[in-house]
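Visitor: sequence unknown, structure follows:
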């Protein structure tokens, strides 16, 4: 089972929300990670500097927090690598057909009361719940 960390979760959620609000306030852009990353792939969009800074911050910030604390993160997974790759592919297909990722719909879209984001969030949360139930209780879990 996963360790429950309410204070760290609250802090992380607050920082994600703050970054989404600041990006919308200063750039008028949605903080959907997939959309931000897509703008860095060829053909590179003209607004690549803020996109690169956002992605760099998402990578460097956790490294700084780990360096400042004495915590270590285990990168081991009980799930076999092929299942992880297949899961990533399925998520990518969902992002494509859902016109956005969980951060774009779940954080930014819900905050803007977007009906499309509400529908997408309900669907991906229901799918995640069903997937966890099936993997843990029907297939025997990992």
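Guide: Now that the structure is in, tell me what you want to look at. Note that the structure is a prediction, hence the values are computed from the model and not measured. Numbering: from 1, shown residues only.
Visitor: contacts, neighbours, all on C-alpha from now
Guide: Will do.
Visitor: state the distance from residue 13 to residue 6.
Guide: As judged by CA to CA, to the nearest Å, residue 13 and residue 6 stand 10 Å apart.
Visitor: what about these two, which has more around it?
Guide: Neighbour tally, residue 13 and residue 6, criterion other CA atoms under 10 Å: the higher count belongs to residue 13, 13 against 9.
Visitor: which residues does that one contact?
Guide: By CA atoms under 8 Å, 6 or more residues apart in numbering, residue 13 lies in contact with nothing.
Visitor: could you list the buried residues of the helix or strand where residue 125 lies?
Guide: Residue 125 is part of helix 115-133, with elements assigned from DSSP states H and E. Across helix 115-133, burial judged by 16 or more other CA atoms under 10 Å covers 117, 118, 120, 121, 124.
Visitor: ok, second structure coming up, stack it against the first:
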């Protein structure tokens, strides 16, 4: 647990440090442009540059890459292979018999995978054996 807390703390500290650095850089850019171009044109130029950076960042993040599509296809085929191991009738009968138990099992499994991936397999097996 201490390793997870340290990672969370380090992540928060990194985000806050990056945000503070970005704010300071924007202030320095605005002051430099205001001193060189005057208050109206300096602020307009700073806003235009920041808008250009925002558009470039959004475009680079939202643009789908080929690696992401290949990774998504790999995940889909792995999930399809895993599901194909179970007969469809048995799976639908299990869902009809125990809908609430399977919903709770899915939520619990997701929580434990996020919290402690090492225990996830053992807990998933015990939950499924309890439902069956």
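Guide: Received it, and whenever you're ready, just let me know what you need. In this text, all values refer to a predicted model and were calculated from it rather than measured experimentally.
Visitor: what's the TM-score here?
Guide: Scored against TM-score structural alignment, normalised by the length of structure 2, the superposed chains reach a TM-score of 0.34; 67 aligned residues with a CA RMSD of 4.1 Å.
Visitor: number of residues surrounding residue 20 of structure 1?
Guide: 20.
Visitor: just to revisit the earlier point, now the buried residues of helix 115-133 of structure 1 in TSV, with distance to residue 20 of structure 1?
Guide: Output for the buried residues of helix 115-133 of structure 1, formatted as TSV (distance: CA to CA, whole Å):
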residue	distance to residue 20 of structure 1
117	15
118	17
120	18
121	17
124	20
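Visitor: tell me the one among those residues nearest to residue 87 of structure 1.
Guide: residue 124 (13.4 Å; CA to CA).
Visitor: can you tell me which residues contact that closest one?
Guide: Residues counted as contacts of residue 124 of structure 1 (CA under 8 Å, 6+ apart) are residue 102.
Visitor: roughly how far apart are it and residue 66 of structure 1?
Guide: Residue 124 of structure 1 is 30 Å from residue 66 of structure 1, by CA to CA.
Visitor: centre of the chain to stretch 56-68 of structure 2, how far?
Guide: 15 Å (CA atoms, centre = their mean, to the nearest Å).
Visitor: that one: end-to-end distance?
Guide: So stretch 56-68 of structure 2: terminal residues 19 Å apart, CA to CA.
Visitor: can you give me the helices for structure 1?
Guide: Ranges of helices in structure 1, per DSSP state H, are 6-27, 33-38, 48-68, 81-97, 102, 110-111, 115-133.
Visitor: perfect, I'm done here.
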